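Participant: heads up, no residue letters with this:
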């Protein structure tokens, strides 16, 4: 079973994402900020990470940089999931190492298509 780490400071977003991902047959773990997510990845890296941009403790961008520096043998695919929709944000996310980008709010079809694009659905 594929694994997904949902990283978002919103409990509601984590719950919605978990529900969608479980219907897509993912084993889902959650983290409320980038630091928690990095610790989870170092302990047991998921296949894919659904990553929020704006979070306390460690932002999505800071998490991406730290993940890159962690030197994991198999880097998880990263789908940024945020309300930031400007081209500059999207470009910055991709340049920092994100594999794909999805806007909030998202639905099952949108999320599934992004996961297919990165090769995990």
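Facilitator: Ah, there it is. Worth saying up front: this structure is predicted, and the values here are computed from it rather than measured.

Participant: From now on I want contacts and neighbour counts done on CA atoms only, so please keep to that.
Facilitator: Fine.

Participant: packing partners for the one helix or strand residue 80 maps to?
Facilitator: Assigned by DSSP states H and E, residue 80 belongs to strand 77-82. Applying 3 or more C-alpha pairs under 8 Å, 6 or more residues apart in numbering; DSSP states H and E, one finds that strand 77-82 contacts strand 48-51, strand 100-103.

Participant: okay, now the nearest residue to residue 40 once chain neighbours are set aside: neighbour count?
Facilitator: Residue nearest to residue 40 in three dimensions, not counting chain neighbours: residue 31, with 7.9 Å by C-alpha to C-alpha, 6 or more residues apart in numbering. When neighbours are defined as other C-alpha atoms under 10 Å, residue 31 has 20 of them.

Participant: again with residue 81
Facilitator: 26.

Participant: separation between residue 19 and residue 80?
Facilitator: Per C-alpha to C-alpha, to the nearest Å, residue 19 is found 18 Å from residue 80.

Participant: any idea how far residue 31 is from residue 50?
Facilitator: 10 Å.

Participant: Looking at the helices and strands packed on strand 77-82, spot the one closest to residue 87.
Facilitator: strand 100-103 (11.0 Å; C-alpha to C-alpha).

Participant: which strands and helices sit next to that closest one?
Facilitator: Looks like strand 100-103 contacts strand 77-82, helix 108-117 (3+ C-alpha pairs under 8 Å, 6+ apart).

Participant: Against that first model, consider the following:
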């Protein structure tokens, strides 16, 4: 079976603040704007619909990215002087969790959603 998630609603206190944040940190582009709902393109197959809502909940988003994109995200977090951490219980230590198989960080976006970003470590023998 081939199945792809193509659209995900992200509850927001302020969709414009969220759009601007995702543009600065990830480089995501806005593809549609309707009143206070904004759709941004994550990749060729997936979009986030940033939806203002009064019934707000926090979500946990996990992204696997390549090493270059991981480095760009870390650089952008530092440029924004944002907190990030190497584990879910310490989001302010500005450390990257590194294991033999991956590197990862955790941070909170302006709408209090938890982001976990990781990249797999290359295992090519030299």
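Facilitator: Structure's in. What do you need? Being a predicted model, the structure only gives us computed values, none of them experimental.

Participant: Got a TM-score for the pair?
Facilitator: After superposition, the two chains reach a TM-score (TM-score structural alignment, normalised by the length of the first structure) of 0.29; 64 aligned residues with a C-alpha RMSD of 4.7 Å.

Participant: Tell me if I'm right that residue 70 of the second structure and residue 117 touch.
Facilitator: Yes. If you go by C-alpha atoms under 8 Å, residue 70 of the second structure and residue 117 touch, sitting 7.3 Å apart.

Participant: what about the helices in the first structure?
Facilitator: Applying DSSP state H to the first structure gives helices spanning 11-23, 34-43, 60-70, 87-96, 108-117.

Participant: Same list (the ones you listed) but as TSV, adding distance to residue 2 of the first structure and mean neighbour count.
Facilitator: Supplementary listing: these in TSV, determined by distance: least, C-alpha to C-alpha, whole Å; neighbours: other C-alpha atoms under 10 Å:
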stretch	distance to residue 2 of the first structure	mean neighbour count
helix 11-23	10	16
helix 34-43	14	18
helix 60-70	19	17
helix 87-96	23	14
helix 108-117	11	15
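
Participant: would you turn those into CSV with distance to residue 5 of the first structure?
Facilitator: Listed next are the helices of the first structure as CSV, based on distance: least, C-alpha to C-alpha, whole Å:
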stretch, distance to residue 5 of the first structure
helix 11-23, 9
helix 34-43, 8
helix 60-70, 13
helix 87-96, 18
helix 108-117, 13
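
Participant: Can you tell me which of those helices is nearest to residue 4 of the first structure?
Facilitator: The nearest among the helices of the first structure, by C-alpha to C-alpha, is helix 11-23 at 7.8 Å.

Participant: next structured bit after the strand or helix carrying residue 40 of the second structure?
Facilitator: Using DSSP H and E, residue 40 of the second structure maps to strand 37-41. For strand 37-41 of the second structure, the following helix or strand on the C-terminal side (DSSP H and E) is strand 47-52.

Participant: Helices of the second structure, start to end?
Facilitator: 15-26, 67-79.

Participant: thinking again about what came up before, quick one: common contacting residues for residue 31 and residue 50 of the first structure?
Facilitator: Here residue 31 of the first structure and residue 50 have 5-7 as joint contacts, going by C-alpha atoms under 8 Å, 6 or more residues apart in numbering.

Participant: Just to check, residue 64 of the first structure is in contact with residue 96?
Facilitator: Yes. Residue 64 of the first structure lies in contact with residue 96 (C-alpha under 8 Å); the separation is 6.5 Å.

Participant: which neighbours do those two share?
Facilitator: Counting by C-alpha under 8 Å, 6+ apart, residue 64 of the first structure and residue 96 have no common neighbour.
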